[in-house]
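Trainee: Task: produce atomic coordinates for the following.
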Amino acid sequence: MGPQSARAQGGPSEGQPCHPLRRAPDVGSPSSCGAEATGAAVTSKAQQARKQAGSQPRTSEPGAQRSRFPRPQRGNPTQDPGEMEKPFEDNRTDPHSFVSVFESLIQAKMPFFDHLKDIFSHHRHSDDDTVKVNDKEKPIYYGTVTPYPNFNASDDTAILRRAIESKGVNEDVIIAVLVKRSNEQRQKIKAVYETENGKKLTDNLKAALRGNLENICLALLMTPAHYDAYQLMKATKGLGTDEEVLTEILATRTNQEIQEIKKAFKQEYEKELEEVIKSETSGNYTKILLELLSGGRDESARVDNDLVSKDTKTLLKLCEHGSGFNVSTFIDLMTKRSYPHLRKVLEAFGKQTDVKLPTVLKKELKGDTENCLIDLAKYAWNTPAVFAQKLVKALEKPGTCEKTLNRILVSRSEVDLKKIKEVYWNCQQRSLNDDIEKDTKEHYRKVLLSLCGAF
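Mentor: Here you go, the predicted structure:
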C-alpha cells in the first residue's frame, strides 16, 4: 500500500467553501480554495472523557448553523500528550501536471472523478506521512478507531455476555464495546470470552443479531488478514467474479499483509489463493493479480530520480504510435514499483507528452486488464480518493450497497478513514456521516457512524 498523503496548512474561510469543480489556481497565484487542514489536532481532555464514557457528541442548539467544514482531526495516538503535529507543505512545483495524464482517465471511467480533478492535482501533497515529535520521526495516524485506554478483556467479556443474554439483547452495549476497541483488542476479547464461557463470541452474536448489524459485528471480530481472505473468497465464489474487490484488496495492502492474507486463506478455506485466482480469472488480468500476490512491490519511501527518468522513457516508448504496446513491461512497472515512484513517473509522463495514457490502454487492452491497470494508476496516485469514490457510489445508487460500506469502513478504520472522509466532503460538499445517517437505519447506522468517529 502506497504511503498516504500528508495535509497542508489552512483551509477555506467560513462561507467560502472550496468547490469541487473549481480548477486549482495557477502556480504562484493565491489559492481561492486554500489548502486542507492538518489531521493533527490533539483531542481535549473533555473530548477524551466523553469518548471514554461512550457518550454521544453534543448536538448544536436549535437554530444553530452547522459548520460545513471538517473538524481538525487527531494525530498519532502514541505521540506525547500536548505535542502538536506540524502540517506539511506541498512540495510539488506544478499542481496541474498530473491532470494532463489523468483527465481522460477520470472522465472515461467514472463521472465521480470529474469532481476529483483538483484532488488528483492540487490536493496531492507530500508523500512523507511522518511528523517530528521531540526531534523523532513518528507516523501520522489517520485511522478513526484507536486502542481503548484502560482496556480489560475480562471486563469487556462480562459486559458483552450480559448484553447478549439480556432480555431483548442490548445492541447499544455490543456496538459500544466492539467499535471502541482496536482490532488487536477485539482479538483478546474473543479469546477470553471463549475461555470463560466455553462458547465462541461469534456464535453467540450470530444467534443474537440479525441482518446488516450481524454482518458488520462479525466483520469487526475478524483479524484484518482473515477479513480480507473472506472478502476474496466471496469475490471468487459462485457465478461471476468480483474483479473490483480483487483489485482493491491486492492493490492496497502491504507485502507483509498480502503474505498474511494468503496464510489466512489457506487456513480457512484449505486452498491456495493463487490457485483460486488462476481458476477464476484469465489472461493478463490473472498475471497482474499473481504479480500483486507475490508481494514483490518496492515499498521504499525514497524515490530514485534516475530510475524515474528511466521508467518515464520506457512508458513514453510504450505509448508511441505504431511501436506496439508491450503489456508485460507495463504490468511490471505498475506491480513492482513503489506508489511514490509511480506518482513521479506519471507526473513526468504528463509533462513530456500530450498522449493520454488511458486512451492508449483503452486502445491496446480490453476488459478486466484495462480496468485493473487504470485502477492501479488511481490507487498509486491517491488511494483515499478512490475509496471515497466507492463510498459515493455505494450511497448514491438505488438501494444502499451495504457490502461496500462494510468492507471499506471496517478495513480502513485503522488505516486512512480520516483522509477518505475529507476527500468525500471535498467532492460532495457534505459529510460522509450525513449521507450514512440519511441512507441507513437504526443500530446498523450507529455502527457505521461510530466507525467514522461520530460517537
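Trainee: drop to CA atoms for contacts and neighbour counts, all remaining ones
Mentor: Will do.
Trainee: Distance from stretch 168-186 to the middle of the chain?
Mentor: From the chain centre to the centre of stretch 168-186 is a distance of 22 Å (C-alpha atoms, centre = their mean, to the nearest Å).
Trainee: for stretch 218-229, same thing?
Mentor: The chain centre lies 16 Å from the centre of stretch 218-229; the measure is C-alpha atoms, centre = their mean.
Trainee: Residues contacting it, please?
Mentor: 178-179, 183-184, 186-187, 190, 202, 205-206, 249, 257-258, 260-262, 264-265, 406, 410-411 (C-alpha atoms under 8 Å, 6 or more residues apart in numbering).
Trainee: If we use 6 Å, what do you get?
Mentor: Residues outside stretch 218-229 that contact it (C-alpha atoms under 6 Å, 6 or more residues apart in numbering) are 260-261, 264-265.
Trainee: JSON lines for those residues, including neighbour count and secondary structure?
Mentor: What follows is these, written out as JSON lines (neighbours: other C-alpha atoms under 10 Å; DSSP: H, G, I helix; E, B strand; the rest coil):
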{"residue": "Glu260", "neighbour count": "16", "secondary structure": "helix"}
{"residue": "Ile261", "neighbour count": "26", "secondary structure": "helix"}
{"residue": "Ala264", "neighbour count": "22", "secondary structure": "helix"}
{"residue": "Phe265", "neighbour count": "22", "secondary structure": "helix"}
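Trainee: can you redo these as a markdown table with distance to Pro358?
Mentor: Formatted as a markdown table, the contacts of stretch 218-229 follow (distance: C-alpha to C-alpha, whole Å):
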| residue | distance to Pro358 |
| --- | --- |
| Glu260 | 33 |
| Ile261 | 31 |
| Ala264 | 35 |
| Phe265 | 34 |
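Trainee: now the other sequence, so there's something to compare against:
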Amino acid sequence: MNPYQGQPRYLHNIGFNNAAPQSFGNPMPMPGLPTMGYPAPQPGYPNTGSGYPQAGGYPNQGQQSKPTVVPVNPFDPREDAAVLRKAMKGFGTDEKAIIQVLTRRSNEQRLRIAFEFKTLYGKDLISDLKSETSGKFEDLIVALMTPLPQFYAKELHDATAGIGTDEDVLIEVMCTMSNHEIIVIKQAYTAIYGTLLEDDLRGDTSGNFKRLMTSLSMGNRSEDFHVDQGRAREDARSLLQAGELRLGTDESVFNAVLCSRSFPQLAAIFQEYQFLTGHDIDDAIKSEFSGDLEKALRAIVKVVRNKPLFFAERLHKSMKGLGTNDRQLIRIMVTRCEVDLGDIADMFQSKYGESLQSWIEGDCSGHYKKCLLGLLGLY
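Mentor: Model (predicted):
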C-alpha cells in the first residue's frame, strides 16, 4: 500500500525548520510547505545538519559542513515545472533534464516545483515521474520528491512492518537524529500510519535494545552545548562501574548516559573514560555488549566523534561484496546531500583510498547511476 496515495503529501505542513537552507541564501519558504532545514548550529560550532556540533575529532571542526546540494538561487519553480513537463511529454523521456532539475534543487524546492506542476497542468508530478521511470531510478526519484520527515517515517515503518525487523535502519536513523528531527519524524509517522512511532518501535524490538529505541524516540537529549568537565568525569566513572568493574553489566546506566547527554558532553565523557581506563569507550562497549544493542551504542559513539565517517562506512557497506543494498544507498545519498555529503565523500576517500564516485560508478548503472552522481554534484 502506498501511504501517499490520494494525499497531497508534499503539502503536508510537517517539516524540518528552515534554518539551514536560509543560510545558503534561498528565498523564504512558501507557507504550508514542509522544509528541509535543521536546527541552526550553536555559536562557535560547525553546522552539522543534525542540530548538534560534531565533537572530538570531527575533521572540519570550526567550519561549515559540506553539502553537495544547495538551494538554487534565483529559483523559478514554474520554469522548472515546465522543463519537467517537456521532458516527459510525447514519445520518449528526457532523463537528463529530469536528473539535472531534481538533483540541483533542495528538497523544499522540489516540493514547490510539484505544487506548481499541479497548478499549471492539473497533474501530479510524482505520478508522472513514476510513469516515466522504472527500477532503482524510479525509487531514487520518488525519494527525492518525498518530504524528508515523511521519507524517514516510511523508512522506519518499513523497517518494523512485516516479518522481521531491519535493526540497521532503526540504528542509522534513531542514533543520528536531533531532538527536533525526531519530533518532526514522529508527527509525520502518525499522520501517515495512524500509530505512534514509539509504540511500533517497542512492539517490534525487545530487551535492552527496545529500551534504547524508546529512550531515543523521546527526542529529549540535552541540547546544552556547555561542557561540564566535572560531570563528564562522574559519568565516566559511572559507566566504568556499570560495566568493566562489575560482574555483568548494568545496561540502564549506559542507556541513561548515551541517550540523555548532549553530543559535546558525550565527547568529554568518552575522553574522561580514556583517561580513567587507558582504553577507548568503544572497546569497553564491544566487550560488555553484543548484538543490536552493541551496534547501536557504538553508533552513538561514532556519531558523536565523526558523523561523516559513520555514514561513509554505511555507504561502503551498501556497495561492497555481491549485490548492492540500494535502499540504504538511496537513503543516505538523499538525506545527507543537503547536509554533509561532501564531508562523507571526503571521509570515504580517506578511509578506503578510493572515491565515493568511483564506487557508485562501479556498482550502479544507467540513469540511476547518473542521478546518484548528480547528488554528488558530478553530473
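Trainee: Can you pull the TM-score for these?
Mentor: The TM-score (TM-score structural alignment, normalised by the length of the second structure) is 0.82; 331 aligned residues with a C-alpha RMSD of 2.2 Å.
Trainee: and of the contacts of stretch 218-229 of the first structure, the nearest to Leu346 of the first structure?
Mentor: Proximity of the contacts of stretch 218-229 of the first structure to Leu346 of the first structure, judged by C-alpha to C-alpha, is greatest for Ile261, which lies at 29.6 Å.
Trainee: quick one: what's aligned to that closest one in the second structure?
Mentor: In the second structure, Ile261 of the first structure lines up with Ile185, judged by TM-score structural alignment.
Trainee: How about the contacts made by that match?
Mentor: Listed by C-alpha under 6 Å, 6+ apart, the contact partners of Ile185 of the second structure are 149, 153.
Trainee: Now Leu213 of the first structure: closest residue in space, sequence neighbours ignored.
Mentor: Tyr444 (4.9 Å; C-alpha to C-alpha, 6 or more residues apart in numbering).
Trainee: tell me which element Arg221 of the second structure is part of?
Mentor: Counting by DSSP states H and E, there is no helix or strand that carries Arg221 of the second structure.
Trainee: which bit of the first structure covers stretch 348-363 of the second structure?
Mentor: Going by TM-score structural alignment: stretch 348-363 of the second structure matches residues 424-439.
Trainee: Relative to its centre, which residue of the first structure is most distant?
Mentor: Going by C-alpha atoms, centre = their mean, the residue of the first structure most distant from its centre is Gly322, 38.5 Å out.
Trainee: That one maps to what in the second structure?
Mentor: Checking TM-score structural alignment: Gly322 of the first structure goes with Arg246.
Trainee: which residue lines up with Asp76 of the second structure in the first structure?
Mentor: Pairing criterion TM-score structural alignment: the partner of Asp76 of the second structure within the first structure is identified as Asn152.
Trainee: how close does the strand or helix carrying Lys351 of the second structure sit to the first structure?
Mentor: Assigned by DSSP H and E, Lys351 of the second structure falls within helix 341-352. Once fitted to the first structure, helix 341-352 of the second structure is off its aligned match by 0.7 Å on average (mean C-alpha distance after the TM-score superposition for the first structure).
Trainee: tell me the angle of the helix or strand that that helix is followed by relative to helix 341-352?
Mentor: Following helix 341-352 of the second structure in sequence order, the next helix or strand is helix 356-363 (DSSP H and E). With axes from the mean of the first three to the mean of the last three C-alpha atoms, to 10 degrees as the basis, helix 356-363 of the second structure and helix 341-352 are set at 80 degrees to each other.
Trainee: got the buried residues for helix 356-363 of the second structure?
Mentor: Buried positions in helix 356-363 of the second structure, judged by neighbour count with 16 or more other C-alpha atoms under 10 Å: 356-357, 360, 363.
Trainee: Same question for stretch 269-278 of the second structure.
Mentor: By 16+ other C-alpha under 10 Å, the buried positions in stretch 269-278 of the second structure come out as 269-273.
Trainee: repeat for stretch 199-212 of the first structure
Mentor: Buried-residue list, stretch 199-212 of the first structure, by 16+ other C-alpha under 10 Å: 201-202, 205, 208-209, 212.
Trainee: Can you lay out the residues you listed as JSON lines showing distance to Leu293 of the first structure and secondary structure?
Mentor: Supplementary listing: these in JSON lines, determined by distance: C-alpha to C-alpha, whole Å; DSSP: H, G, I helix; E, B strand; the rest coil:
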{"residue": "Leu201", "distance to Leu293 of the first structure": "32", "secondary structure": "helix"}
{"residue": "Thr202", "distance to Leu293 of the first structure": "29", "secondary structure": "helix"}
{"residue": "Leu205", "distance to Leu293 of the first structure": "33", "secondary structure": "helix"}
{"residue": "Ala208", "distance to Leu293 of the first structure": "37", "secondary structure": "helix"}
{"residue": "Leu209", "distance to Leu293 of the first structure": "35", "secondary structure": "coil"}
{"residue": "Asn212", "distance to Leu293 of the first structure": "30", "secondary structure": "helix"}
